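Engineer: Next one to model:
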Amino acid sequence: MIENRPWLTVCSHLVLLLGVFIVALPVWVALVASTHPSSAFGSGSIPMWFGDQALANWQQALVGKEGQASDLLRMTVNSLIMALGITFGKILISLLSAYAIVFFRFPFRSAAFWVIFFTLMLPVEVRIVPTYEVVANLDLLNSYTGLTLPLIASATATFLFRQCFMSIPGELVEAARIDGAGPIRFFFDILLPLSRTNIAALFVILFIYGWNQYLWPLIVTTDDAYYTLVMSVKRMLSVSDGDIAWNQVMVSTLLAMIPPVLVVIGMQKLFVKGLVETEK
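Structural biologist: Got it, this is the predicted structure:
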């Protein structure tokens, strides 16, 4: 019997509404601020309703003052290249490494997995000095390869794919072997279709991870041509003289939020299914 507790329902909804308000308020402030002129923030107060400069602010940010592509648009392309490169690189390497660990028999197979897993204790921030030295020695500074290559290895994705592959029945592997399927055909025709939802869930997580990178691009890029969008927000706030163009800062902030939001919305069903699906 399900008990009806109206006060519990009201309290739970109030908590949810409070959480939505806390999360949505900064987005609302950024959206409103992007529609006002820069002079509207001189008094230190933040407008809470829309202004009449939305089209001019967005046009200046995306098109530029002289009809040429702005730096903000170029940074968006750089962020997109970096995020997609990291995402596809992590998924590919993790798929292959998990496939080798689960389905191939070789000495020290378990030790190889645990060595990969222990790298979770060594994120980029911990090994950033030797990683930078390697990238510099390979002459990969100020390049898309330097932005993406050091970040594509992922112990987390390898672990998740390993758990996914271990749930595949052994009878399926034997049936594929009897039908004459080799390792490559088994990987492409059986494993990849069965891992579709897991790949989709990891794609969303890894894309957001790659898109939000700030420290690594800041270190390996000194050329404006390779700056990312997340870096642009910090650069716009670092003004030595004069007032900060808060309207342009908010436009940059909103533009930085759009791609991850679109990825989450577009892949929402596969993302949720990939996180909760346990049966093959």
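Engineer: switch to C-alpha atoms for all contacts and neighbour counts from now on
Structural biologist: OK.
Engineer: quick one, helices of the stretch 1-150 of the chain?
Structural biologist: With DSSP state H, counting those that start in this stretch as the criterion, the stretch 1-150 of the chain has helices at 6-33, 54-62, 71-103, 109-118, 128-137, 144-148.
Engineer: packing partners for the fourth one?
Structural biologist: For helix 109-118, the packing partners by 3 or more CA pairs under 8 Å, 6 or more residues apart in numbering; DSSP states H and E come out as helix 71-103, helix 155-166.
Engineer: Please tabulate those helices in a markdown table and include mean neighbour count and distance to residue 121 as additional columns.
Structural biologist: Shown next, in a markdown table, are the helices and strands packed on helix 109-118 (neighbours: other CA atoms under 10 Å; distance: least, CA to CA, whole Å):
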| stretch | mean neighbour count | distance to residue 121 |
| --- | --- | --- |
| helix 71-103 | 20 | 17 |
| helix 155-166 | 20 | 10 |
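Engineer: Here is a second sequence; please produce its structure as well for comparison:
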Amino acid sequence: MIENRPVFTFFAHAVLLVGLAIVIFPIYLAFVASTQDSSTFLGGVVPLLPSSHMLETYGRILGSGFGSIPVWRMIANSMVMALGIAIGKIAISIISAFAIVYFRFPFRTLAFWLIFITLMLPVEVRILPTYSVAAGLDLLNTYQGLILPVIASATATFLFRQFFMTIPDELLEAALLDRASPMQFFKDIMLPLSRTNIAALFVILFIYGWNQYLWPLIITTDQNMTTIVVGIKQMVNVADGDPQWQLVMGTAILAMVPPVLVVLFFQRWFIKGLTEPEK
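Structural biologist: Okay, the predicted model is just below:
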């Protein structure tokens, strides 16, 4: 039993508040910078309080945007990519794990370990052959090209496999007695039991897809297919003149909104999926 000592409680809360301040302060500073005018940055000092240019800055960002593509289009491209990657990875991984655990076929264990070994081959290692295949299939400058080459996930397959192995065999025997088909067993029993794991993985994989930079940078040459992460980098790289940092910071703040909303919406399921998987 853990003793409830006021001193320890105060110390724990103080540490948490300090950690929260360290995390929040850069975000707050970026928000304050987005509310300033362009001349403020020439002095080299950013104020600690917001300015009156906030509506002007965010109106320009959401309206005309920056450059040839509006910010809302870049956010939409990132949303499609992140959702496609998250949903696709979960769908492929859960079916693969189900087949590995509940079907008996030659080299079943070898197939799993071959999938698991791909964890040592990130996108950066296989970028050239992946790009060559995508170009050969005419996937450049398409949503399919952004999603399909990075849709497989050995991590999700491993996690689903480990979870399925904890399911009692009595459930499978009951399904066999009821003459349920494999897909009925998967749909009616395994999917409901896996919903917390699916929610937790969805949050992780959505953020993974949203933060992708290298692959969208290579696979897309059309400005209309630019994602928000690549777009922010392009805003900083200005050929003539200084970057408009208030627009860059404002776009960065807007780019954080979708992942934060996803985390907040799935927070209860995310924590439950990581700590208390249902069986």
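Engineer: which residue sits closest to the residue nearest the centre of structure 2, ignoring its sequence neighbours?
Structural biologist: Residue closest to the average C-alpha location in structure 2 (CA atoms, centre = their mean): residue 207, at 1.5 Å. Leaving aside its chain neighbours, residue 207 of structure 2 sits nearest to residue 259 (6.1 Å; criterion: CA to CA, 6 or more residues apart in numbering).
Engineer: show me what contacts the one you found?
Structural biologist: Counting by CA atoms under 8 Å, 6 or more residues apart in numbering, residue 259 of structure 2 touches 206, 207, 210.
Engineer: picking that back up, which one of the helices and strands packed on helix 109-118 of structure 1 lies nearest to residue 136 of structure 1?
Structural biologist: With CA to CA as the measure, helix 71-103 is the member of those nearest residue 136 of structure 1 (18.1 Å).
Engineer: hang on, the earlier thing: tell me which element the residue nearest to the centre of structure 2 falls in.
Structural biologist: helix 195-210 (DSSP states H and E).
Engineer: hmm, back to that, and residue 139 of structure 1, which of the helices and strands packed on helix 109-118 of structure 1 is closest to it?
Structural biologist: Judging those by CA to CA, what sits closest to residue 139 of structure 1 is helix 71-103, at 17.8 Å.
Engineer: Can you tell me which helices and strands the closest one packs against?
Structural biologist: Right, helix 71-103 of structure 1 is packed against helix 54-62, helix 109-118, helix 144-148, helix 155-166, helix 196-211, helix 229-237 by 3+ CA pairs under 8 Å, 6+ apart.
Engineer: Okay, buried residues for the first one please.
Structural biologist: Within helix 54-62 of structure 1, the residues that qualify as buried by neighbour count (16 or more other CA atoms under 10 Å) are 54, 57, 58, 60, 61, 62.
Engineer: Can you provide the mean distance from it to its aligned counterpart in structure 2?
Structural biologist: Superposing on structure 2 places helix 54-62 of structure 1 at an average distance of 0.8 Å from its equivalents, by mean CA distance after the TM-score superposition for structure 1.
Engineer: Next, the angle helix 71-103 makes with that helix.
Structural biologist: On the basis of axes from the mean of the first three to the mean of the last three CA atoms, to 10 degrees, helix 54-62 of structure 1 is oriented at 70 degrees to helix 71-103.
Engineer: same deal with the last one?
Structural biologist: Inter-element angle recorded for helix 229-237 of structure 1 and helix 71-103: 140 degrees (by the same axes, to 10 degrees).
Engineer: between helix 229-237 of structure 1 and helix 196-211, how many degrees?
Structural biologist: Angle of helix 229-237 of structure 1 versus helix 196-211, following the same axes, to 10 degrees, is 20 degrees.
Engineer: Over in structure 2, find the residue span helix 229-237 of structure 1 aligns onto.
Structural biologist: The alignment of helix 229-237 of structure 1 onto structure 2 (TM-score structural alignment) spans residues 228-236.
Engineer: The matching stretch vs structure 1, average distance?
Structural biologist: Mean for stretch 228-236 of structure 2 is 0.7 Å (mean CA distance after the TM-score superposition for structure 1).
Engineer: Count the residues that sit near the closest residue to residue 88 of structure 2 other than its chain neighbours.
Structural biologist: Distance criterion CA to CA, 6+ apart; nearest residue to residue 88 of structure 2, sequence neighbours excluded, is residue 151 at 5.8 Å. Residues lying near residue 151 of structure 2 (other CA atoms under 10 Å) number 19.
Engineer: check contacts around the residue nearest to residue 161 of structure 1 when sequence neighbours are not counted.
Structural biologist: Sequence neighbours aside, residue 98 is the residue nearest to residue 161 of structure 1 in space, at 5.8 Å (criterion: CA to CA, 6+ apart). Residues in contact with residue 98 of structure 1, defined by CA under 8 Å, 6+ apart, are 158, 159, 161, 162, 165.
Engineer: Quick check: buried residues in the helix or strand hosting residue 250 of structure 2?
Structural biologist: Using DSSP H and E, residue 250 of structure 2 sits in helix 245-265. Of the residues in helix 245-265 of structure 2, 245-252, 254-255, 258-259, 263 count as buried by neighbour count, 16+ other CA under 10 Å.
Engineer: how many other residues sit next to the residue nearest to residue 84 of structure 2 when sequence neighbours are not counted?
Structural biologist: Among residues not flanking residue 84 of structure 2 along the chain, residue 147 sits closest, at 6.0 Å (CA to CA, 6+ apart). Burial of residue 147 of structure 2 is recorded as 23 neighbouring residues (other CA under 10 Å).
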